[in-house]
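Q: missing the sequence, but the structure's below:
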């Protein structure tokens, strides 16, 4: 390149009058022309090097391996077509149309955690700094690691997968048998009848999935076929992996064995597609971990450790904050196209801790725990507005991108994992505890509101402006505040229990037809009501029932079981169809319109929480088990050890 530049310069200046080939004796004006030409040539060369489509390999020569450089992928038209196709494929996403925005009212039924709506996107263009662009925004892709890095990571991982984890020793560490003395069977006839009904619903949902969608990610019960989508990057069988522990807990052993055989013979982890880090972690990693801990089947451990290794390249960013999307085959990661300024989402990178600590447990490799502890360190270091955690963070700079705070979609499970990390550590992870209670104090001061009718709710915060709306996803917080009540200041225990009960009551009030809308408001005279047509759908979500289950275990107030039974009856009346269960488009409509999707989390969470609600407390006792955000039970780590930097590696007793 230098030789070419030198030759070109020599040829150019031979043509200038009075200038020698050596360039000596230049007048001032000629020197200016010379410098102008040289700078243009250098800019052209290096511009081509960095921006031509085929220059990725050359760029690796010049870029630091520790940095992830965004590149623009394709034209705007190509990207628009790609994202429109992606939106159609993500009809069951927890809430990122992509995490686990929405392009139309029809696609509102797509979302699950974290959730984003057109309304939210419009609001963000007004409040909180850089605007969320529409779905045609160029997504920020990154070559997340070089070949050398991936080889090193793989070598380190394989060197530690020959573990000495003793499953029999682990079982002896449990304070109580996982399935109770009689599998949690209640002695009360009515409660037992209700539990049996939930079990029948699970078998009905499973049998139809097996008949019409076996191996696909989810069942479309109206058209009696399967749905794949692209949320899991080519992974299949999401409903199977999500259902493993539910089937086992309910004693549906034949069905569990079918699921286990499929995982062993057909779950192909060598996929090459665009996967949500969040969704793969909570559903596949969480599902395989819980299946292993409940059954001791070594196959589940092998599978989950192989999958865990494939997620590590997402963390190869300047800050160690993972990007939201990863190609499980190549290790390339990037941010969601709709996420402002290529940011990562709080509820996504904040919902890894439980699973990753257990990956370290099983692999004897601390790298997983180190990754999530690094996230902790960064969040502790940066300034938080009014003590609150905004939903968007740059994985490059480590700074907040917008000041939108929500306990519902985009933020929810981050807070859940703080208190659950503390509980899972056998109450020794003081850092998680302090972060949780500091966050809860800020939430109470800024977000918790009381409606004119006396209902307690959690509003959303947009740079200091309150939006008096609460999402269905935020209804998990009743249970979250409840399970943390015993571990704050002793004098505040009753206060936290009261707050948990009030939030759960508000969410029950939103269930006007015994099923609740996606979001409900407390402004313009509304009280826990979806005033907008686009908020009226219900996609078999579990969050309200989740809070019922926790509040029952904490208080044994019979109203929670009664409320749970109301939900069972409503699911049977409105959501049960000929070949499974389907979400509905409008919870207030007299004539039911179904969305033709049996979500995998309906099997993993909604029916599991209902089954636990009607079981005795010794079925998966909370002293021994913590549920991840997909309701997969993970064991409490007894007698863990810590270092000065925190719990970098924890040993199960």
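A: Received the coordinates, thanks. Predicted model, so just to flag it, every value in this text is computed and none were measured.

Q: could you use CA atoms for every contact and neighbour count after this?
A: Noted.

Q: all helices for the stretch 301-450 of the chain, in order.
A: 346-349, 353-363, 367-381, 412-424, 430-446 (DSSP state H, counting those that start in this stretch).

Q: and residue 386, how far is that from residue 439?
A: 10 Å (Cα to Cα, to the nearest Å).

Q: before we move on, back to that, columns distance to residue 314 on top of the helices of the stretch 301-450 of the chain, output as TSV?
A: Output for those, formatted as TSV (distance: least, Cα to Cα, whole Å):
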stretch	distance to residue 314
helix 346-349	10
helix 353-363	13
helix 367-381	10
helix 412-424	18
helix 430-446	23
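
Q: make CSV out of those and add distance to residue 334 and mean neighbour count.
A: Output for the helices of the stretch 301-450 of the chain, formatted as CSV (distance: least, Cα to Cα, whole Å; neighbours: other Cα atoms under 10 Å):
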stretch, distance to residue 334, mean neighbour count
helix 346-349, 13, 26
helix 353-363, 20, 25
helix 367-381, 17, 18
helix 412-424, 20, 25
helix 430-446, 28, 17
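
Q: got another, please set it beside the one above:
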């Protein structure tokens, strides 16, 4: 049974988003939101969805909330408990202690990585290594840390197989065999946060060194514009495209430059983060009909090669704020706020020339809320919380299904057509972003908070 909206409710959603949009920047907090109540609402909905996951898909990678079925994510026919692992940190900060402990117990009893099958190196790291490291920091359980280390050691084989230390896209978790050397910036450069914290916990700097080496290899090949092509070959070490991207194929690479400074005080990574963001602003920023976008460009000439932007790119607004380019971050956030105003749910991909959707499906994307959180952490302007409240209400109104929250199949219809999948990141990312911003939970020190690209809490727990 799909969750249906009346026409009046849908129009109210669109009207609410419209009233909230302020072109060109962030205005002062209007003071009309009861954020504590919103925090309780987020917690209640998360608990409701979790109960359905326990009932319908316990231990499975992902639940399909419309049909009440489940699916594998990493390996066909094999579960690695993806949604469960990703939910642990969120369960902990929401003080859902019985549910958290049941998840910890499942991991200790059932999660085994000795599997003779290939798993995607990047996704396995950000989702499972990160989720397990975060769960260990919350629980203090040494068995959880042992499992995180075991998995990271298996992923390290993907780095070791390359003459340049660039991880192959897939690695066999049992044998260490690798495949798919044609990779990209995100998949070679999103390890430093998880590997670095793991290395600190187990007293082994090999993990962070491997992660940084891969990032430096790509950074050393920047063009005279300071840009990198998004695609690279793990065996030759050379770029295999000319497209510089801030979202698909590249996004978290840039996040982890700054995160490495924030988490570990790596000044070299801080410099690279600032240089890369400045080059992106200077050579990729293009304005169409008053909106700033950062589409794909030729990394050597700066000419636009693909006039589209995905919802993933919203993270960049938050990163800009972190590296000291807050005005540019607010400007880019306003672009996505415009899309939220016009379409209620930000399109998965947009033609930047016309600001129209390039497709009608969406995947319960969290990047707008992520950007708002990072910008809010910078100056505590409550306006970012107001914008996130709109994002939360729109998601709740359109994506709630019989057994949880689902991706959408068509954002153009009223009510919006629902798909049938809750991605694992929903449990770790936007529900955590919402709760952190609205509830100000007691188990997190917001001034010390450090999140991975998958929103695993890697610093800031209060126990």
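A: Now that the structure is in, tell me what you want to look at. What you see is a predicted model; the values in this text were computed from it and never measured.

Q: which element is the most centrally placed residue in the first structure on?
A: Centroid check for the first structure by Cα atoms, centre = their mean gives residue 278 as the closest residue, at 3.4 Å. According to DSSP states H and E, residue 278 of the first structure maps onto helix 277-279.

Q: just how off-centre is that helix within its chain?
A: The chain centroid and the centroid of helix 277-279 of the first structure are separated by 5 Å under Cα atoms, centre = their mean, to the nearest Å.

Q: now swap in stretch 166-178 of the second structure and tell me
A: The answer for stretch 166-178 of the second structure is 23 Å, by Cα atoms, centre = their mean.

Q: what range in the first structure does that stretch sit on?
A: Residues 321-333 of the first structure are matched to stretch 166-178 of the second structure when aligned by TM-score structural alignment.

Q: buried set for that stretch?
A: Buried positions in stretch 321-333 of the first structure, judged by neighbour count with 16 or more other Cα atoms under 10 Å: 321-333.

Q: so what's the closest residue to residue 333 of the first structure other than its chain neighbours up against?
A: Closest residue in space to residue 333 of the first structure, ignoring its immediate chain neighbours: residue 326 at 4.2 Å, by Cα to Cα, 6 or more residues apart in numbering. Shown in contact with residue 326 of the first structure (Cα atoms under 8 Å, 6 or more residues apart in numbering): 233, 273, 274, 275, 276, 277, 311, 313, 314, 332, 333, 334.

Q: quick one: map the fifth one onto the second structure.
A: The reference is to residue 276 of the first structure. Aligned against the second structure - with TM-score structural alignment as the criterion - residue 276 of the first structure pairs with residue 120.

Q: helix or strand: which one has the residue mapped onto residue 549 of the first structure from the second structure?
A: Taking TM-score structural alignment for the superposition, residue 549 of the first structure sits opposite residue 373 in the second structure. Per DSSP H and E: residue 373 of the second structure is located in helix 367-379.

Q: tell me roughly how far that helix lies from the first structure on average.
A: Superposing on the first structure and averaging over aligned pairs (mean Cα distance after the TM-score superposition for the first structure), helix 367-379 of the second structure comes out at 1.5 Å.

Q: whichever helix or strand comes after that helix vs the first structure, mean deviation?
A: Moving toward the C-terminus from helix 367-379 of the second structure, the next helix or strand (DSSP H and E) is helix 383-399. Once fitted to the first structure, helix 383-399 of the second structure is off its aligned match by 1.8 Å on average (mean Cα distance after the TM-score superposition for the first structure).
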